[in-house]
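A.B. asks: fold the following and give me the result.
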Amino acid sequence: MTSDLVAALRPLLTAEASAEAHASGAEASDLEQAVWLRLLEHLEADGPPPDPHRWLRSAVRSEARRTRRIRRDERPYATEPAVAAEQEPEQLALSAARHRALREAVRRLPGRCPRLLEALLSPRDLTYREIAGELGISQGSLGPERSRCLGCLRRLLAPEVAAR
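C.D. replies: Below is the predicted model:
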């Protein structure tokens, strides 16, 4: 049943994602991946939608709006945040402890998350293409997978942050 639904929706999803991608500033493959994930979640929770084609069009538009909102609200730094040239030893020790705690939490994540986040945190400053090649996954799936991994990391660190 699910494979029939996926096969029936694939051409429509490709067309809809391609049409919405440019206006949202996202890659069409990222939109497709996000909608496939939403469909799987929907199938798990509620079963197949009554009108799959209508549901899919709505889901693509919703993901495109979400992507536009994120791009509008999140701004990259114009420059790297300033690092004090001479930090106090106490600050250096606290910073090192935070980095260790982060690395330990990343190692406790499930699945491919530890490898993905280690690649993203790498001082080599790898591109998505290099990370995808290193991990053996498609470049289009890195964004959604990164989001899932960061969500897991947030949930994992929430009790530790709250305790402080």
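
A.B. asks: rest of the way, CA atoms for contacts and neighbours
C.D. replies: Fine.

A.B. asks: which strand or helix spans the residue most central in space within the chain?
C.D. replies: The centroid of the chain falls nearest to Ser147 when counting by CA atoms, centre = their mean (2.4 Å). Assigned by DSSP states H and E, Ser147 belongs to helix 142-163.

A.B. asks: next up, for comparison:
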Amino acid sequence: MTASRETATSGQVVGALQALVSAEATAEASAAAIEAGDLEQAVWVRLLERLDGDGPPADAARWVRTAVRAEARRARRTARRETPHRHDPSADGACGPERAALRSERRRALRAAVARTPGNCPRLLTAMLSPQDLTYREIAGTLGISQGSLGPMRSRCLGCLRRMLTAEVAAPEHVGKER
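C.D. replies: This next block holds a predicted model:
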């Protein structure tokens, strides 16, 4: 058989079975907990694979009913094996891996900038960023300075840190470009 004749035969088979495939898929879809269109599409794929290999089925109506039921059983088996997640971590913007990586990178950049500040600023800012949530009295005792001088020193150090970070953000490195 020539290629144009095979295409004509395939087209005739598909045209003749369209209503039957649609009706059978609609009838079986609800029991299989699958969309009728998805079931119908799976049957069409099966039919086209068969047309490429063995040619059209001898009893096309019987073949369609059998194929629809087989695809419905496959969908039910798949649905039984799949268990839905109770909580989708990607839906919660605070706990995805991308967010965790970005938070970690920001923390690293902040710690690196704190380490580059002048004088006693690295010690002061590190104490202020401590997860122990130290009080001003505890920070002043740790640094060996008076509690009254802690505020002005904190202000100077944060100003210095702000200027450093603003300069870094305003002038990013030329990644992958010639200088």
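
A.B. asks: TM-score for these two?
C.D. replies: Once the chains are overlaid, their TM-score stands at 0.49 when taken by TM-score structural alignment, normalised by the length of the first structure; 90 aligned residues with a CA RMSD of 2.2 Å.

A.B. asks: report the longest helix in the second structure, please.
C.D. replies: helix 3-32 (DSSP state H).

A.B. asks: any idea how far it is from the chain center?
C.D. replies: Remark: helix 3-32 of the second structure is offset 36 Å from the chain centroid, using CA atoms, centre = their mean, to the nearest Å.

A.B. asks: check stretch 40-54 of the second structure too.
C.D. replies: 33 Å.

A.B. asks: ok, residues contacting that stretch?
C.D. replies: Stretch 40-54 of the second structure is touched from outside by 10, 21-22, 25, 56-57, 64, 67-68, 71, with contacts defined as CA atoms under 8 Å, 6 or more residues apart in numbering.

A.B. asks: for it, list every residue counted as buried.
C.D. replies: Residues 40-44, 47, 51 are the ones in stretch 40-54 of the second structure that count as buried (16 or more other CA atoms under 10 Å).

A.B. asks: need the helices for the first structure, in chain order.
C.D. replies: 2-24, 28-46, 52-73, 89-107, 113-121, 128-135, 142-163.

A.B. asks: do me a favour and get the end-to-end distance for stretch 49-69 of the second structure?
C.D. replies: Stretch 49-69 of the second structure stretches 17 Å from its first residue to its last (CA to CA, to the nearest Å).

A.B. asks: chain center to it, what's the gap?
C.D. replies: From the chain centre to the centre of stretch 49-69 of the second structure is a distance of 39 Å (CA atoms, centre = their mean).

A.B. asks: quick one: buried residues of that stretch?
C.D. replies: Quick answer for stretch 49-69 of the second structure (16+ other CA under 10 Å): 51, 56, 64-65, 67-69.

A.B. asks: and the helix holding Ser147 of the first structure with helix 89-107, angle?
C.D. replies: Here the directions of helix 142-163 of the first structure and helix 89-107 differ by 130 degrees (axes from the mean of the first three to the mean of the last three CA atoms, to 10 degrees).

A.B. asks: and helix 142-163 of the first structure, what does it pack against?
C.D. replies: For helix 142-163 of the first structure, the packing partners by 3 or more CA pairs under 8 Å, 6 or more residues apart in numbering; DSSP states H and E come out as helix 28-46, helix 89-107, helix 113-121.
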